[in-house]
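*Asks:* okay, here's the prediction I keep looking at, along with the sequence it came from:
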Amino acid sequence: MYRFIDKQEEVETIKKQHTEMELKFLKSQINPHVLFNNLNTIYSYALEKPKETPELVLMLSENLKHVLYESNEKTISLEKEIHFIDNYIKFQKIRTEGIKQINYSKTIDTIQHYIAPLLLITIIENAFKHSTINSTVNIHIEVINGVLNFTCINNFDNEKVNSSDLKIGLQNLEKRLELIYKDAYTLNINKTDLFKVTLKLNLK
C-alpha cells in the first residue's frame, strides 16, 4: 500500500515537472518576436526623432522586465499584463503610422485579477504581422465579474494567414491554454472576410 502511494506521488511529480517544462518551452518561442519588433522601432526613431527615443527606451525596458522576469510566473497580475500590452500597442502605432489603423479599447471593471502571462500578445502580434497594408486592426479587452473577453479582428493576406509560423503560434497558444486553464476558457478562430480571434477566460 505504501509503495503504491509513493509510486502515485512520483507519477504526479513527474507530470507536474513535464507540464512546467512544456510551458517554459512554449513561452520561450514567444519572447523574441515581441522584443525584435520593439528594437526595430527604437532604431528608426533614433534616426528620425531622437528627442522622442528615451521614452521608447523606457517602455522597452519595462517590456523586457516583463518578458524576462515577470512572465516566468504561472500567473501574474492583470494590471502588469495590461500595461505590457499598452506599451506594445504604442510601439505598433508608431511603427504602422500611415500604414495601418489601430482601434484599441478596454472595458475593465477591476484589475485585481491574475492571468497567465503572454497569452493575448500572441494573438495581437499575429494581427499586425499578417494583416494587409492600409487595413484596420481592432483590439478590445473586456473584464467583467472575473471573466475576460478578448477580441482581435484584422484583414489578412491569404498567403500569410496559411503560413506555418501563424499556425505554430496559434497551436502553442492553445496548448498553453489547455495546460493552464483546462475547462475555464473558450478560443474561437474565424477567417472568412476578416481574421477574427475571440478568447474567453475565467480569471476567478
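*Replies:* Everything's here; your move. Residues are numbered from 1 along each chain as shown.

*Asks:* make it CA atoms for all contacts and neighbour counts henceforth
*Replies:* Noted.

*Asks:* excluding chain neighbours, what is closest to residue 117?
*Replies:* Spatial nearest neighbour of residue 117, chain neighbours left out: residue 71 (5.3 Å); criterion: C-alpha to C-alpha, 6 or more residues apart in numbering.

*Asks:* what about that neighbour, which SS state?
*Replies:* helix (DSSP: H, G, I helix; E, B strand; the rest coil).

*Asks:* what about it, neighbour count?
*Replies:* 20 (other C-alpha atoms under 10 Å).

*Asks:* I'd assumed residue 186 was in a strand, is it?
*Replies:* Yes - with three-state DSSP as the criterion, residue 186 is located in a strand.

*Asks:* this is the other structure I want to compare:
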Amino acid sequence: MILTTNNNKRNIIGAIALVLAAVPIVVIFFIVITSNKDSVVLFENYSPKVSIPIISFYFLLYLALFCFGIYWLVKQILFIIKLKNENGKMELLHLQNQVNPHFFFNMLNNLYGWVAKDQKKAQELILKLSDMMRYSIYEGQKDFVTIGEEIAYLKNYIDLHTLRYHKKINVNFETTVEDDQLKIIPLLYIMLLENAFKHGVENLRENAFVTIKLTSNNNTISFKVENNYDTDLVSQSSGIGIKNLKRRLELAYPKKHEFLVSKNNTTYKALLILKL
C-alpha cells in the first residue's frame, strides 16, 4: 500500500514537471504560427527581474529532467543486467541438478545385491554414497565451493566405483593444489569423471584405466581425464552430459575457460582449464 502511494506521488510529480517543461515549447510554436516572425525570443518584452528567474527555473527544470532521464536509463540497464544474471543463475542451478541422478540409481541397485552378499562392504558403500548425496543436495545448491571439497567429492566417487566393480581397474588420481580454498562452482568436474567410467570402464572387460590429474597455481586450475574405451561404441563427446558441462562453463566462466577433447584409436582425453 505504501509502495503504491509512493509510486503515485512520483507519477504525479513527473507529470507536472513534463507539463511545465512543455509550456515554453508550446508558447514558441504558438507565436511562430500566429506571427510572421522568423525568430522568437521569449520574454523579450519583460524586464530582467521577471525573465531571469523564469529562465533560471526552466534551465534547472530541463537539467533535472535530463538527469532524471539518465538515472532512469541507467536503472533500466542495471535491471536488465540483474535479470539476465538471475536467469543465468537459475539455468546454472537447473543444469547442476541434472548431474549424477542415474549414478545414484545405479549405486542403489548395486547396494541391494551387496546387502545380502557382503554386509560390511554394503555398509561402506552406503556411507560413501550418503556423503556424496549430501554434497550434491546441499553443497550443490551453492554458488561456489572450495576446490578441496570438490576433490573430496571426486575421491568418494572413485572409491564407490572401485568398490562396486567385479573386475580389476586401474584408477590414478593425482592432485597438485597450491590453495585448496580456491572457489569454483560445485559439481564441475564430476561430469568428465562420470563420462570416463560410463563410456570407458563399464564397457571394457579388462585392462580398463582412468587417469585424472588436477593441478592449480596462480589462479589457474587444470583438470585432465584420460581413459581407454571400446571403439565399437558411441563417442564420449556426443552425450548430453558434455553439452550440459559446456553450457555451465559458458554461464559461470565466460571467456575464462578452455575445454578440449581429443581421442585416438583407444584413448579418450578431456582437458578443462579455468582462469579464475
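*Replies:* Thanks, I have it. Note that the coordinates shown come from a computational prediction; the quantities given were computed from them, not determined experimentally.

*Asks:* tell me how far the most centrally placed residue in the first structure lies from residue 86 of the first structure.
*Replies:* With distances taken as C-alpha atoms, centre = their mean, the residue of the first structure nearest its centroid is residue 121 (1.8 Å). Remark: distance between residue 121 of the first structure and residue 86 of the first structure (C-alpha to C-alpha, to the nearest Å) = 10 Å.

*Asks:* residue in the second structure matching residue 170 of the first structure?
*Replies:* Counting by TM-score structural alignment, residue 170 of the first structure lines up with residue 242 in the second structure.

*Asks:* which residues are in contact with that match?
*Replies:* 191-192 (C-alpha atoms under 8 Å, 6 or more residues apart in numbering).

*Asks:* so how far does the host helix or strand of it sit from its counterpart in the first structure?
*Replies:* Element membership for residue 242 of the second structure, per DSSP states H and E: helix 240-252. Superposed on the first structure, helix 240-252 of the second structure shows a mean distance to its aligned partners of 0.9 Å (mean C-alpha distance after the TM-score superposition for the first structure).

*Asks:* just stretch 104-112 of the second structure next, same as before
*Replies:* So stretch 104-112 of the second structure averages 2.7 Å relative to the first structure (mean C-alpha distance after the TM-score superposition for the first structure).

*Asks:* secondary structure class for the corresponding residue of the second structure for residue 93 of the first structure?
*Replies:* In the second structure, the residue paired with residue 93 of the first structure according to TM-score structural alignment is residue 162. Secondary structure, three-state DSSP: residue 162 of the second structure is helix.

*Asks:* next one: residue 181 of the second structure
*Replies:* coil.

*Asks:* for it, which non-adjacent residue is spatially closest?
*Replies:* Residue 181 of the second structure's closest residue in space is residue 146 (C-alpha to C-alpha, 6+ apart), at 4.9 Å.

*Asks:* count the residues that sit near that neighbour.
*Replies:* Neighbours of residue 146 of the second structure (other C-alpha under 10 Å): 15.

*Asks:* show me what contacts it?
*Replies:* 180-184.

*Asks:* at 10 Å instead, please
*Replies:* 179-186 (C-alpha atoms under 10 Å, 6 or more residues apart in numbering).

*Asks:* which residue lines up with it in the first structure?
*Replies:* Using TM-score structural alignment, residue 146 of the second structure pairs with residue 77 in the first structure.

*Asks:* distance of its match from residue 92 of the first structure?
*Replies:* Per C-alpha to C-alpha, residue 77 of the first structure is found 23 Å from residue 92 of the first structure.

*Asks:* go on, residue 32 of the first structure?
*Replies:* Taking C-alpha to C-alpha, one finds residue 32 of the first structure at 16 Å from residue 92 of the first structure.
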